[in-house]
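Novice: Sequence and predicted structure are below.
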Amino acid sequence: MWRFGADGVAAVDDQVAVEAPLEIRVNGRGYAVTMRTPGHDLDLAAGFLVSEGVIGAATDLSTVGTVEDAEGDVVDASVVGPGAMVAMDRQRHVYTTSSCGVCGLASIEAVTTTSRFDVTRDDVEVSARAISAL
């Protein structure tokens, strides 16, 4: 990574946290997208569905697994019983509050949708000294 300081820029090794979107599907249909630190995605999806009231017992969850042919990180939970209807009623297709706007989207494809605004070109330059003074 690059460390910016009053004396300039230096390449350094450091540890950083990683965050990535996870799409959670119920019975093959997009339910929600959440940001998370990758790892233990199946447990996260199952726990999320418990907190949402979609599943109330282990018997409500037939299977939970990764979707191998999906673009991005996708988990699909096979829900049986009344939880399947709960999932249909609570399917999240609207924006919900989050710092970056990803949480609450319905699919990984929605995360990667390109903005209509051109944000790739910017001639603004800020010196390392100005950044370190912030």
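Specialist: Structure received. These figures come from a predicted structure and were not determined experimentally.
Novice: Please count neighbours and contacts with C-alpha atoms only from this point.
Specialist: Fine.
Novice: Nearest the geometric middle of the chain, what residue?
Specialist: For the chain, residue 21 is the residue whose C-alpha lies nearest the centre (CA atoms, centre = their mean; 2.0 Å).
Novice: Tell me where the longest helix sits in the chain.
Specialist: Residue-count comparison of every helix in the chain, with assignments taken from DSSP state H, identifies helix 41-51 as the longest.
Novice: Who are the packing partners of that one?
Specialist: Where contact means 3 or more CA pairs under 8 Å, 6 or more residues apart in numbering; DSSP states H and E, helix 41-51 is packed against strand 61-66, strand 73-79.
Novice: What is the neighbour count of the residue lying closest to residue 55 once chain neighbours are set aside?
Specialist: If the residues on either side of it in the chain are set aside, residue 55 comes closest to residue 83, at 5.4 Å by CA to CA, 6 or more residues apart in numbering. Other residues near residue 83 come to 22 when the count uses other CA atoms under 10 Å.
Novice: which ones are touching residue 83?
Specialist: Counting by CA atoms under 8 Å, 6 or more residues apart in numbering, residue 83 touches 53, 54, 55, 56, 60.
Novice: And for residue 69, the neighbour number?
Specialist: The criterion is other CA under 10 Å. On that basis, residue 69 has 8 neighbouring residues.
Novice: Surely it forms part of a strand?
Specialist: No: when the secondary structure is assigned by DSSP: H, G, I helix; E, B strand; the rest coil, residue 69 falls in coil instead of a strand.
Novice: Look up how far residue 104 lies from it.
Specialist: In this structure, residue 69 and residue 104 are 22 Å apart, going by CA to CA, to the nearest Å.
Novice: got the helices and strands packed on helix 41-51 as TSV, with distance to residue 41 columns?
Specialist: Formatted as TSV, the entries for the helices and strands packed on helix 41-51 read as follows, by distance: least, CA to CA, whole Å:
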stretch	distance to residue 41
strand 61-66	8
strand 73-79	7
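Novice: second one coming, line it up with the first:
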Amino acid sequence: MSVDAELTRPLTLLRLSPDGQASPIERAVAVECPVAIEVDGFGYAVMMMTPERLEDFAIGFLLTERLIDAPRDILAIEPFAAEAGWIVRVTLAEHLRGRMRDRVRHRTSDTSCGLCGLSGLEQIARPVTKRPPAPRVPTATLFAALDDIRAHQPLNARTGAIHAAVACDATGQVLAAAEDVGRHNALDKLVGRLAVEPDRQADFILVTSRISYEMVDKALVAGVGLLIGISAPTSLAIDHARAHGLTLIALARADAMLVAHDPHRLFD
């Protein structure tokens, strides 16, 4: 089921110039609102995000939270508007409800990630079931995908405030793309879309953000072999990529990219 939501709002801003002149300017501002995730009747998380493609987000979020193993584990997804934002009600298959009872907690995160609110540091090390495949992507394809990403950011083109996550095959063809005010949310939407279309096997994911531990973890859940970010990686992100064999490229620019981890020696 799809939902219709306001994604931008018009706003009059004051433009200041170096010569001291001030003039009004009309801009589209990205909508950010709370989206509550309810699983089997329990309030699981509240995410500050773009209220678009909430079904994809719910699937990707529950996959990366390890509450489900595949989209078929979800019996129903029901997004609906509430007075203060949006609510997404999810019903899980009976055999997975023990996981939910083990993980129930109320959590609020500000444009944030799946780690916020975990009750102990030991919960960060969640299982990764399999190693990703070796990437088979020519260097030129990576630069071409970076050059093409703006074409898949229509909401950001209107607002300048939106992150994107794009999945491509080995030729650079875009298989799926997602946008959100939160980089983690955009990637969860992408993971959800790839999960419900398993015939679309992505070879790499490109994100318009820094690469944190959580971004690496979500890419591993998606089963891709290569993650590229336009900003820098954190130390924990590199450690996580090394531990599980994910090829990692950071600070992607039109003139250069930095290989942070290359377990298959693709770029030697």
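Specialist: Received the coordinates, thanks. Every value quoted in this text rests on a predicted model; they were computed, and no experiment measured them.
Novice: Trace the residue nearest to residue 55 of structure 1 over to structure 2, please.
Specialist: Across the two structures, residue 83 of structure 1 finds its equivalent in residue 96 of structure 2, going by TM-score structural alignment.
Novice: next one: residue 35 of structure 1
Specialist: Structural alignment places residue 35 of structure 1 opposite residue 48 in structure 2 (criterion: TM-score structural alignment).
Novice: and its match, what does it touch?
Specialist: Residues near residue 48 of structure 2 by CA under 8 Å, 6+ apart: 32, 33, 34, 35, 109, 110, 111, 112, 182.
Novice: Weed out the non-buried ones from these.
Specialist: When these are checked for burial by 16 or more other CA atoms under 10 Å, the buried set is 32, 33, 34, 35, 109, 111, 112, 182.
Novice: Map the last one onto structure 1.
Specialist: The alignment leaves residue 182 of structure 2 without a partner in structure 1, by TM-score structural alignment.
Novice: again with residue 33 of structure 2
Specialist: By TM-score structural alignment, residue 33 of structure 2 lines up with residue 20.
Novice: and residue 179 of structure 2, how many neighbours?
Specialist: Counted with other CA under 10 Å, residues neighbouring residue 179 of structure 2 total 27.
Novice: So it is in contact with residue 165, correct?
Specialist: Yes: counting by CA atoms under 8 Å, residue 165 is a contact partner of residue 179 of structure 2 at 6.5 Å.
Novice: overlap in contacts of these two?
Specialist: Shared between the contact lists of residue 179 of structure 2 and residue 165 (criterion: CA under 8 Å, 6+ apart) are residues residue 186.
Novice: Might you report the residue contacts of residue 41 of structure 1?
Specialist: When contacts are counted by CA under 8 Å, 6+ apart, residue 41 of structure 1 touches 22, 75.
Novice: mind checking how far it is from residue 60 of structure 1?
Specialist: For residue 41 of structure 1, the distance to residue 60 of structure 1 equals 18 Å [CA to CA].
Novice: Please apply the same query to residue 50 of structure 1.
Specialist: Note on residue 50 of structure 1: its distance to residue 60 of structure 1, by CA to CA, is 10 Å.
Novice: Any idea which of the helices and strands packed on helix 41-51 of structure 1 gets closest to residue 8 of structure 1?
Specialist: Each of the helices and strands packed on helix 41-51 of structure 1 was scored for nearness to residue 8 of structure 1 using CA to CA, and the closest is strand 73-79 (37.3 Å).
Novice: what does that closest one contact?
Specialist: Contacts of strand 73-79 of structure 1 from elsewhere in the structure, counted by CA under 8 Å, 6+ apart, are 21-28, 41-42, 45-46, 55, 60-67, 108.
Novice: how much does it stray from structure 2?
Specialist: Plainly put, strand 73-79 of structure 1 ends up 0.4 Å away from its match in structure 2 on average once the two are laid over each other (mean CA distance after the TM-score superposition for structure 1).
Novice: Mean distance of the helix or strand just after that strand to its aligned residues in structure 2, please.
Specialist: Taking DSSP states H and E as the definition, the helix or strand that follows strand 73-79 of structure 1 towards the C-terminus is helix 83-90. Once the two models are superposed, helix 83-90 of structure 1 sits on average 1.8 Å from its counterpart in structure 2 (mean CA distance after the TM-score superposition for structure 1).
Novice: Check the offset of helix 83-90 of structure 1 from the chain's centre.
Specialist: On the basis of CA atoms, centre = their mean, to the nearest Å, helix 83-90 of structure 1 sits 21 Å off its chain's mean C-alpha point.
Novice: what span of structure 2 lines up against the helix or strand that that helix is followed by?
Specialist: Counting by DSSP H and E, the element after helix 83-90 of structure 1 in chain order, helix or strand, is helix 108-111. Against structure 2, there is no aligned range for helix 108-111 of structure 1 (TM-score structural alignment).
Novice: buried sites along helix 108-111 of structure 1?
Specialist: Quick answer for helix 108-111 of structure 1 (16+ other CA under 10 Å): 108, 111.
Novice: go on, stretch 72-85 of structure 1?
Specialist: Residues of stretch 72-85 of structure 1 classed as buried by neighbour count (16+ other CA under 10 Å): 72, 73, 74, 75, 76, 77, 78, 79, 80, 83, 84.
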